[in-house]
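> only the shape, not the letters, is given here:
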């Protein structure tokens, strides 16, 4: 975390979902993260991405999509409509928080969280951009056709099967979109330099689309 930023523990929406808001001085936008199955707001990869986005002036919200009790039921982890609704709750929460209420919103989804982010974007016109990291956008189903926010799909070049699922999902998107394949990366982007490549691509996407929204 940078010296001129702060981290605030927050509770999101009626379910009081636990979260952390990373807040720089004079933020240029808010990035809401949707983690994948079996993960949480403490995802080390998402927190790394958040810290890098924070350094570029973006506020970042990482939160648990499920309560502790809900997480005990495996089916909830893959309930995309439920997870998408929780992302919408986070967007509504942000709209009522004075520190971030006027900021353009981007969504960053990983794995199944990408489907949740796209499901939310299909319902929420306040979403200005979406980035998927190693995501399963195909799980968003018919919602893909209603997404209007520019969407970047990032997949590892060695993430066989998921590449094809992303290509298939891309065909359902009518918004501005792009599929980026990171050479030499597997699903979790654990190889040297691959997560940094994700950050660079995501940062540029958010700068291009959130800054444009703020300037309107």
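Received, thanks. Predicted, not measured: the structure shown is a model, and the values here were computed from it.
> from here on, contacts and neighbour counts on C-alpha atoms
OK.
> looks to me like residue 91 is in a strand.
No: secondary structure of residue 91 (DSSP: H, G, I helix; E, B strand; the rest coil): helix, not part of a strand.
> any idea how far it lies from residue 117?
To residue 117, residue 91 is 11 Å away according to Cα to Cα, to the nearest Å.
> more neighbours, these two?
residue 117 (32 against 25; other Cα atoms under 10 Å).
> tell me what the helix or strand containing the more buried one is packed against?
Assigned by DSSP states H and E, residue 117 belongs to helix 112-123. Packing partners of helix 112-123 (3 or more Cα pairs under 8 Å, 6 or more residues apart in numbering; DSSP states H and E): strand 29-34, helix 80-95, strand 105-110, strand 127-133.
> quick one: residues contacting residue 29.
57, 58, 59, 100, 103, 104, 105, 106, 210, 211 (Cα atoms under 8 Å, 6 or more residues apart in numbering).
> pasting the second one now:
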């Protein structure tokens, strides 16, 4: 089966920064998922793009964005500091969420976050800052512990996906799960390591994320 998906390359102004983003729009989209990539990655991450394609097939729009400008990326390559600036990344995610809410064609669509690695920490902080806007969060191999005390303020249903062989990150995710007060689940992908490079591992992530977002990015569930 083929799907009609419109692709848009965007530059979104966030404060003093101009961020590059790729928006994919399937026909009759039922929601939009904003991706927060992890340490040293970008919107061109093949892993995130594979997940995004599965979400597009499920009638979910996706927005993959570089949360750092090219100049900031150059600094981060040397210092590796900005990728751990969770406050900065979360502020930019929150601003992008505001943008999605008022700009066509995503205005009115329920919004979800897909965070990987350190991006998961930023996604959870941003979800805590925008409780009325963010309908669901999925973390892949994430560092939700980096969200700190914001975890207790997250209202969005949150799915934590971790590789079954990613020992230290499993422990961090169990601790974060205990701190979350919203609907929550931790799913282990058997045999997978941190980057989910094993055969079928990323496919399992895509299915888990798709099902979580399809369940929670439903306007009828948000109408109160």
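Ah, there it is. Model, not experiment: these values are computed from the prediction.
> CSV for the contacts of residue 29 of structure 1, including distance to residue 73 of structure 1 and neighbour count?
Below are the contacts of residue 29 of structure 1 laid out as CSV (distance: Cα to Cα, whole Å; neighbours: other Cα atoms under 10 Å):
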residue, distance to residue 73 of structure 1, neighbour count
57, 37, 19
58, 33, 29
59, 31, 29
100, 33, 21
103, 35, 22
104, 34, 23
105, 30, 29
106, 29, 30
210, 36, 23
211, 39, 16
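> go through those residues and flag which are in strands.
Mapping these onto strands (DSSP state E) picks out 58, 59, 105, 106.
> quick one: map the third one onto structure 2.
Same thing as residue 105 of structure 1. Here residue 105 of structure 1 is matched to residue 111 in structure 2, going by TM-score structural alignment.
> that match: what's it in contact with?
Per Cα under 8 Å, 6+ apart, neighbours of residue 111 of structure 2: 31, 32, 33, 34, 97, 133, 134, 135, 136, 217.
> try 6 Å
31, 32, 33, 134, 135 (Cα atoms under 6 Å, 6 or more residues apart in numbering).
> go on, residue 175 of structure 1?
Contacts for residue 175 of structure 1 were tallied using Cα under 6 Å, 6+ apart; they are 148, 150.
> what separates it from residue 122 of structure 1, distance-wise?
Separation of residue 175 of structure 1 from residue 122 of structure 1 (Cα to Cα): 11 Å.
> do the same with residue 129 of structure 1
11 Å.
> okay, these two: which has more neighbours?
residue 129 (29 against 20).
> structure 2: which residue goes with the more buried one?
Counting by TM-score structural alignment, the partner of residue 129 of structure 1 is residue 136.
> ok, now which ones touch that match?
Counted by Cα under 6 Å, 6+ apart, residue 136 of structure 2 has contacts 112, 156, 157, 158.
> wouldn't residue 119 of structure 1 be in contact with residue 86 here?
No: taking Cα atoms under 6 Å as the definition, residue 119 of structure 1 is not a contact partner of residue 86, at 10.3 Å.
> and the two? Which one has more around it.
residue 119 (28 against 25).
> wait, what's in contact with the residue mapped onto that one from structure 2?
In structure 2, residue 119 of structure 1 lines up with residue 125, judged by TM-score structural alignment. With contacts defined as Cα under 6 Å, 6+ apart, residue 125 of structure 2 is in contact with 90, 147, 150.
> now do 10 Å
86-87, 89-91, 93-94, 119, 144, 146-154 (Cα atoms under 10 Å, 6 or more residues apart in numbering).
> and the angle from the longest helix anywhere in structure 1 to strand 29-34?
Ranked by residue count under DSSP state H, the longest helix found in structure 1 is helix 194-214. Interaxial angle of helix 194-214 of structure 1 relative to strand 29-34 (axes from the mean of the first three to the mean of the last three Cα atoms, to 10 degrees): 130 degrees.
> now helix 194-214 of structure 1 on structure 2. Mean distance?
With mean Cα distance after the TM-score superposition for structure 1, helix 194-214 of structure 1 departs from structure 2 by a mean of 1.3 Å once superposed.
> now do the shared contacts for residue 129 and residue 122 of structure 1.
Joint contacts of residue 129 of structure 1 and residue 122 (Cα under 10 Å, 6+ apart) are 147, 148, 149.
> aligned to the second one, what sits in structure 2?
Residue-level alignment of residue 148 of structure 1 against structure 2, with TM-score structural alignment as criterion, gives residue 155.
> touching, its match and residue 126? I think so.
No: in this structure, residue 155 of structure 2 is not within contact of residue 126 by Cα atoms under 10 Å, at 11.1 Å.
> more neighbours: these two, which one.
Shown here are residue 155 of structure 2 and residue 126; by other Cα under 10 Å, residue 126 has more neighbours (27 against 23).
> for the nearest residue to that one once chain neighbours are set aside, list the residues it contacts.
With sequence-adjacent residues excluded and distances taken as Cα to Cα, 6 or more residues apart in numbering, residue 126 of structure 2 is closest to residue 90, at 4.8 Å. Each residue near residue 90 of structure 2 by Cα under 10 Å, 6+ apart is listed here: 36, 67, 96, 119-129, 147.
> this completes my enquiry, with thanks.
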